[in-house]
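Novice: Requesting a structural model of the entry that follows:
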Amino acid sequence: MKEDEEMTKKSISIRMILILLFLILTFSTVGMISYIIFSNWLSSASNTFIEMASDFNGDILEEVDEFIKDPMHINDINHHVIENEIIDLSEVSAREAFFVNVIKTSNPNIYSFSYGQENGDYYGARRNQNREIEILRNNADSGFNSLYYSVNEDLTAGDLVLAAGQFDPRTREWYKAAKECQGPIFSQIYKHFIMDDLTVSAAYPIYNATGELEGVMGTHLILTDINDFLKEIATEKEATAIIIEKESGNLVANSFDHVNFITLEDGNVQRTSIGEIDNSAILKAYENYRSTGETFSRIKTDNGQITVKLSEYNQEGLSWLVITAIPESIVTAGIYRSIQLTMGLTLLALIISGLIFFKLANMAFKSVSSLIETTEKFSNGDLTIRAVITRDDEIGQISVAFNSMADTIYNLVHRLEAKVSERTRELEESNDALEYLSYHDKLTGLYNRFYFENIMKSFDTEKHLPLGLVFGDVNGLKLTNDIFGHVAGDALLSKVSEILNKVFRKEDIIARVGGDEFAILLKNTHPDEVHMLMARVKTEFSNEHILALKGSISMGCDTKTGPGKSISDVLKNAEDAMYRDKTLNRKSINSGFIESIIATLHNGNPREVRHSQNVSELSQRIGRAMDLSEAEIKRLKEAGFLHDIGKVVLDNEVLSQKRVLTEEERKLKHEHAVVGYRVLNMFDETLDLAESVFAHHERWDGSGYPKGLKGEEIPELARIIALAESYDAMTNPSVEALRTSEEAIRKIKNMSGIRFDPDIVNVFVKMMKETK
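Specialist: Have a look, this model is predicted:
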């Protein structure tokens, strides 16, 4: 019962309905189209014949191209076998198997495949008149005679079948053409030295690793084969075809059995010219082409209209003209009969198909219409609609498949929209970041040198005058990096950029153009205002402290007030002014840095203040007791005061020494002598103090730091400061384990010759007794 219901439900296959509809509609459509075509053909016959002639000509061009390109393709595939010495030509069996295999697997139109060498050797294989493959040998062993052998089953040479006589490949047109061209080329048409036929060869020069010509590979075609396929195609189309050389007009091939050449008594050939053929339509079309370049001609003859098409065929070394002629009578003869028959059949088909289609359409298209309506709504954007399934046939299956597809698309679209939105946002953010970084300095956020140099050129116009330019160089960046590290140096540069952005206007172009160099462009700004803004920057920056350093920047400026002044000169002037500022204020800048570091060290550390003062005073007293010069005593005073300047890198907890230091903290503390040396070594004013500060923790016995110097290797001033520092460290009231002066002196005497210079200890002890 269930099966009966299914059969009733599917009384006729939707596939059958579609097939019937297809046949009926196709039949009726063909009838109508045929009538229209035949009717219009009479009024547009010229275009129709031209199209037919063009198609026929194109077919021949394709055949010629396939025929001609085969040999060059063979050369392209096989030249590397010889050029890379994959085949050893001196090994006879391998060589001959190679040539035989190439011929054996090539198109039957290929007559022969050969290789001629610069020494006159010539090898290859060919197809004889019976299309049997033969092996060619021509070398010193054969007396340079071309010998042809049959081929055994193992592809070796069998019996000698032809001794063709003396032959030197180097004299042949194809060899000379490739040698001259130094690349793949087709030869001019020539008479084959064995076959009574014209030949064209694809030649390929072979070079060794040093670029010297080894020989020429040749694949050879017999032009009779072109005659054969021209005749076959033309006969099928009831047309005529001829191929000639474009320049000479000599025949290459034809479809009407006209001789293409005559062999003369001396063995040479006389080529046939197109003017010698008996075909007035082709000759007239050819003359029309030569005089006007027109490739289509309709020629009226005694036998009716002839449509002639001419096409050029060019390859490297070849320039041919393909001429085809189609008589229009082959089409027009049956046109009227076809029109009458077609009209009758079309009318009958329309009547029958109309009756059948009307009946079937009522049965089949109810579900189809519903499905079409659903798909249209879906395509218009209603992705929630689904097809109603009422049948269990092909339409029902299509409806099920549509609903499945709709569900998939619905899910994909919603996921895709979210993904596209996310990717678009990411791409926009990446593009914005890349564009920003291409014009901005990553650290400061200011414009970079690339942007500044470009915008400077665009600002160099009269509408921006007066155009001010400020050039600044941050003082102490190297000092900051060396003492506190590059993080502190970056903070210094960031502070500079912050102040520049604060002082200068929004429309001004502020750029970091070097490590510590900044440049600012100010359009439509009077020189006085430029100087005022520059002064504000210097003032505000001088009020800033970055760790232990007071802010300092050297600046210079210049203003372009007229078009006669070069913007590059303005930049140079501003830079020169900056360097003048740096040079003139160098001493005050340097002393400012030293004072700033000492102030930072002493701020909140009264012990360090007293310690510096005490060591300075005691060092001077020892120096006078040792009868040192006033210059050396002055150095002692300064070095004694600055001897712990390197402690500026230590935090207050380490400086206070209120707990036992860790090993890492102790090592860091020992570095303060090196840091102090670096600081003092950077300034001309303190250069002569650096060595004494560097060595003031060295010991007489060599157990000190940082270099482990001993005895008189330690600078004298450093030895004095070491003793003075040790005495103050024991007697300074801020020290918890405070000792009396007598206890400290006794301790120092005990360390004489170990930690301290014995001579200096003696002077010190004597001086302290006298003082007491």
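
Novice: make it CA atoms for all contacts and neighbour counts henceforth
Specialist: OK.

Novice: so how far is the helix or strand in which residue 411 is found from its chain's centroid?
Specialist: Following DSSP states H and E, one finds residue 411 within helix 394-439. Between the mean C-alpha location of helix 394-439 and the chain-wide mean there is a distance of 28 Å, by Cα atoms, centre = their mean, to the nearest Å.

Novice: Stretch 53-72 now?
Specialist: What separates the centre of stretch 53-72 from the centre of its chain is 40 Å, taken as Cα atoms, centre = their mean.

Novice: same for the helix holding residue 411, what does it pack against?
Specialist: helix 14-43, helix 335-379 (3 or more Cα pairs under 8 Å, 6 or more residues apart in numbering; DSSP states H and E).

Novice: Compare those and give me the one nearest residue 639.
Specialist: Set against residue 639 and scored by Cα to Cα, the helices and strands packed on helix 394-439 come closest in helix 335-379, at 89.4 Å.

Novice: here's the other one to compare against:
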Amino acid sequence: MKDTDINNIFQKEMMIIENALLEIEENEDLGNISIDKFAKLAKDYHNLLKLSKKVFKISDSQGKELKIKTTDISNILNNSHQGFLTFTNNLKVNKEYSSECLRIFEKRIAGEDITQLLSNGNSQKEKEFKETFTKIFEESVCENRKALLKKLPNIIHLRESIINLNYQLITQVIEGSKDLIMLVLTDITERQKIEDQVVYLSYHDKLTSLYNRVYMESIIPQLESEEAMPLSLIMADMNGLKLTNDVFGHESGDKILVNAAKVLLSSIRKTDYVARWGGDEFLIILPNTDKEKCEQVCEQINLKAKQVEADPIEISLALGSATICNPDTKIFELLNIAENRMYSNKITESKHIRRKIILNMKSTLYTKCFEDPEHFTRMQKMALNFLSFLKFRSDVIDEQIVLDFIELHDIGKIAIPKELLAKNETLKEQEWEIMKNYTEVGFRMAKSIDENFLAGNILALRERWDGLGYPYGLEKNEIPFLARFLSIIEAYDVMTHWRPYKKAISKEKAMEELKINKGKQFDPELVDLFLNNIEDIVS
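Specialist: So this is what the prediction gives:
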């Protein structure tokens, strides 16, 4: 309130007192008693008015301060992302509450029943809230009140939100005022989601969403009980994962792991447990499962694995199992038995499985690389015929090795993008660098099935007699004989047969190309031997 406003309030009274004082000064001959009394009254009245003006000034100043503080507090509460409200023993929300309450309850809540707001339509919860709040307001002992507050729930669910509740009892000291309960509401939905995600990730494998080793180790002691007996374990190890990572990249390897996890999950009951135990290992725990049923689960896993389409290779798992019938045997001891059996099976089948995986890629090779299955057949016939003219040489290779080499020589192309293999124009430098990788991929694939001799020849298949080939620029007799031998046969067959990206040329033109590249791309001695006997070799 302004000073001018205060003066206006007492304007009439001031005029009266000023006129009275003036009259006293001008009429000194009036009766002394009347004048003294009147003078004293006027002066007292004057002093009273002055004091009243001061009080109004002080009150107005304090009111302004109070208003500023109230505004500041209101701003703090409204921007704290927490809901603040109070209610008394009538359990109705008081008029003043923070703006966050509007968002939480999605409506204005002044005068609303607090128990209905918090119970979210659950009549049983509404009853419990009402009983507890009523007891708190009726109770006179402070400690008892606090004990009752602790019984109230700290978390409630409102629609899709999770709300944390904090209760504060406010005891009024002013006579006639009622005690309050202040309720602080905090929306912890996002925080809870993050915490739940952290807990989930701490017990689950991120890639496959299966349980992880930490979780399994935490529940194993609980499963060592009579109720879980008999109990069986299955250890599973992925076959060909390293091969897949080396050839197709880790993204494809991850895909294989995810598909394997789906196979395992679909082969067990809801009461069983399956986890990714390590890089390419899985652990299955089967409570209340004897040896016979465990073997049936293993058969189910193998059957379902075969039904999954190769992407990029078929799923193959080495399995090992073990069973206990009483809790005296520790599960970790059982785990060692299952693991040893799994490794034993893996070692026994390893080479066979890897070879099967690679040879199964041939169908993909035919489609992706535009390879005609007859191409391999023609090369094998020519190679065997060509070998008959090399019997006088000391480095002649066994026929079966030659046939195996033809089977695998281009297997590395499986990792090359289809559009590059189909391109019928000169490759760009970057594209050529990608293309040249295929012999190294084929080398790693052959090494993975312990075909070390063939691996070296696959790697050298695109070396040239003049040293201008790749990957190492080997020349002349540095290039393994089998690679020099097969490069001539392959070149002739590719030139004389149609492909989607190039037309076939005549036998005579192909022979001319071999002559031109004799001593450049090809071993000159082998080219001469091939051309001199071509009728017999290609028949």
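
Novice: corresponding residues in structure 2 for the helix or strand just after the helix holding residue 411 of structure 1?
Specialist: Where DSSP H and E defines the elements, the next helix or strand beyond helix 394-439 of structure 1 is helix 449-459. Applying TM-score structural alignment, one finds that helix 449-459 of structure 1 aligns to the residue range 213-223 of structure 2.

Novice: what do you get for stretch 57-73 of structure 1?
Specialist: Per TM-score structural alignment, stretch 57-73 of structure 1 has no counterpart in structure 2.

Novice: burial of whichever residue in structure 2 pairs up with residue 753 of structure 1, as a residue count?
Specialist: Taking TM-score structural alignment for the superposition, residue 753 of structure 1 sits opposite residue 519 in structure 2. If you count neighbours by other Cα atoms under 10 Å, residue 519 of structure 2 ends up with 17.

Novice: Residue 519 of structure 2 touches residue 465, doesn't it?
Specialist: Yes - taking Cα atoms under 8 Å as the definition, residue 519 of structure 2 is a contact partner of residue 465 at 6.1 Å.

Novice: picking up where we left off before, distance to residue 595 of structure 1 and mean neighbour count for the helices and strands packed on helix 394-439 of structure 1 - can I get that in CSV?
Specialist: What follows is those, written out as CSV (distance: least, Cα to Cα, whole Å; neighbours: other Cα atoms under 10 Å):
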stretch, distance to residue 595 of structure 1, mean neighbour count
helix 14-43, 101, 15
helix 335-379, 80, 15
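
Novice: can I get the ones you listed in a markdown table with distance to residue 478 of structure 1?
Specialist: Written out in a markdown table, the entries for those read as follows (distance: least, Cα to Cα, whole Å):
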| stretch | distance to residue 478 of structure 1 |
| --- | --- |
| helix 14-43 | 87 |
| helix 335-379 | 69 |
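
Novice: Nearest residue to the corresponding residue of structure 1 for residue 421 of structure 2 in space, please, no chain neighbours.
Specialist: Using TM-score structural alignment, the equivalent of residue 421 of structure 2 in structure 1 is residue 655. Nearest residue to residue 655 of structure 1, sequence neighbours excluded (Cα to Cα, 6 or more residues apart in numbering): residue 647, at 7.7 Å.

Novice: Roughly how far does the one you found sit from residue 477 of structure 1?
Specialist: According to Cα to Cα, to the nearest Å, residue 647 of structure 1 stands 19 Å off from residue 477 of structure 1.

Novice: Neighbour count: these two, which is higher?
Specialist: The residue with more neighbours, out of residue 647 of structure 1 and residue 477 and counting by other Cα under 10 Å, is residue 647; that gives 25 against 22.

Novice: what's near enough to touch that one?
Specialist: Counting by Cα atoms under 8 Å, 6 or more residues apart in numbering, residue 647 of structure 1 touches 601, 655, 669, 672, 673, 675, 676.

Novice: part of a helix, is it?
Specialist: Yes - residue state for residue 647 of structure 1 (DSSP: H, G, I helix; E, B strand; the rest coil) corresponds to a helix.

Novice: for stretch 269-289 of structure 2, which positions count as buried?
Specialist: Within stretch 269-289 of structure 2, the residues that count as buried by 16 or more other Cα atoms under 10 Å are 273-277, 280-289.

Novice: the strands in the stretch 501-650 of structure 1, which residues?
Specialist: When secondary structure is read from DSSP state E, counting those that start in this stretch, the stretch 501-650 of structure 1 shows strands at 509-512, 517-522, 545-546, 549-550, 553-560.

Novice: got CSV for those strands, with distance to residue 55 of structure 1 too?
Specialist: Compiled in CSV, the strands of the stretch 501-650 of structure 1 are given as follows (distance: least, Cα to Cα, whole Å):
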stretch, distance to residue 55 of structure 1
strand 509-512, 70
strand 517-522, 72
strand 545-546, 87
strand 549-550, 90
strand 553-560, 75
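
Novice: on that earlier part again, closest to residue 246 of structure 2 among the buried residues of stretch 269-289 of structure 2?
Specialist: For these, the closest approach to residue 246 of structure 2 (Cα to Cα) belongs to residue 280, at 14.5 Å.

Novice: Contact partners for the equivalent of the closest one over in structure 1?
Specialist: Taking TM-score structural alignment as the criterion, the aligned counterpart of residue 280 of structure 2 in structure 1 is residue 516. By Cα under 8 Å, 6+ apart, the contact set of residue 516 of structure 1 is 473, 474, 475, 477, 493.
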